[in-house]
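Peer 1: Okay, sequence plus prediction incoming.
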Amino acid sequence: MSEERGSDRQRIDKWLVYARVVKTRTLGQALAASGHVRLNGRKIDDPAQPVRAGDVLTIGLHGGVRVLKVLDFAERRGSFSVASELYEDMTPPPVVEAAPPTVGAGEGRPTKRDRRRFEKLTDPDQN
């Protein structure tokens, strides 16, 4: 799947599109230029920054973070199965929060005290 030129690197904006992290190259350029991409732990702001096999990208997307290890390159944007071969997803699993307490069946309507306890558990900004 490597490029025919025998190149061992590719522009980060192209790689983000070919790996289906973003939909268009313009979005890839904007993402790289905005500083939401780190290459081997170093913040980058240049869409022309080359990535090589073995590099680790940390990408801030939609309120979450993805950690991808570059494995290969492509010449064009392909299907999802082809794109998933370009990287190894090293993103840690999301933290599962404990469910708030519920009122058991037949216990009736919660009291004001129960409501305050519930709000305290679900909204960490409250005291």
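Peer 2: That came through, no problem.
Peer 1: drop to CA atoms for contacts and neighbour counts, all remaining ones
Peer 2: Noted.
Peer 1: what's the nearest residue to Asp89 if we skip its chain neighbours?
Peer 2: In this structure, Asp89 finds its nearest non-sequential neighbour in Leu68, 4.8 Å apart by Cα to Cα, 6 or more residues apart in numbering.
Peer 1: Check it against this one:
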Amino acid sequence: MRIDKYLWHTRYFKTRNIASTACKKGQVKINGQVAKPAREIYPTDQIVVRKNQINYQFTVLDIPKNRVGAKLVDIYRKDTTPKEAFENEELLKYSKSYYRKRGTGRPTKKDRREIDGFLGDEEE
């Protein structure tokens, strides 16, 4: 089965087009090698998918005939993603909370001084 089709069948991507685009961008690796969308996969292949700044790692257990329900996905793959990847995502969320919200306009003078002080660009 093609890798883009497999990723869509196992619900890593919402559409097959998004899955093939991710493959073309080099965000999908099979056994350590970047995979094109038409690359065939087989059971026991190690797959790494970079999605939302997380490297999801899993092993192919079986090939599904068609798209499967969310509860049945674990029959066809074994998730080996380390816990640290998800912890890093949480830290990333907290670091983004410091930044200004979108649509709040240009920074005020006070905001600019705080940014300069934070970056160490103060002129004295």
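Peer 2: Great, that's in hand. Everything numeric in this text was worked out from a predicted model, so none of it was measured.
Peer 1: Mind checking the TM-score on these two?
Peer 2: The TM-score (TM-score structural alignment, normalised by the length of structure 2) is 0.67; 91 aligned residues with a Cα RMSD of 2.2 Å.
Peer 1: Pull up the aligned stretch in structure 2 for the one helix or strand the residue nearest to Asp89 of structure 1 maps to.
Peer 2: Per DSSP states H and E, Leu68 of structure 1 falls inside strand 64-70. Aligned using TM-score structural alignment, strand 64-70 of structure 1 spans residues 54-60 in structure 2.
Peer 1: And the matching stretch against structure 1, how far off on average?
Peer 2: Compared with structure 1 after fitting, stretch 54-60 of structure 2 deviates on average by 0.5 Å (mean Cα distance after the TM-score superposition for structure 1).
Peer 1: Centre-most residue in structure 1?
Peer 2: In structure 1, the C-alpha nearest the mean C-alpha coordinate belongs to Arg66, at 2.7 Å (Cα atoms, centre = their mean).
Peer 1: give me every residue that touches that residue.
Peer 2: The contact partners of Arg66 of structure 1, taken as Cα atoms under 8 Å, 6 or more residues apart in numbering, are Leu57, Thr58, Ile59, Gly60, Asp89, Met90, Thr91.
Peer 1: ranking those by neighbours, who comes first?
Peer 2: Compared across those, Leu57 has the highest neighbour count, 24 neighbours, by other Cα atoms under 10 Å.
Peer 1: For my notes, confirm that residue occurs in a helix.
Peer 2: No: under DSSP: H, G, I helix; E, B strand; the rest coil, Leu57 of structure 1 sits outside any helix and is assigned strand.
Peer 1: so it makes contact with Ile44?
Peer 2: No: the criterion here is Cα atoms under 8 Å, and Leu57 of structure 1 misses it with Ile44 at 10.2 Å.
Peer 1: Now the common contact residues for the two.
Peer 2: Among the neighbours of Leu57 of structure 1, those also in contact with Ile44 (Cα under 8 Å, 6+ apart) are Val37, Arg38.
Peer 1: Alright, I will stop here.
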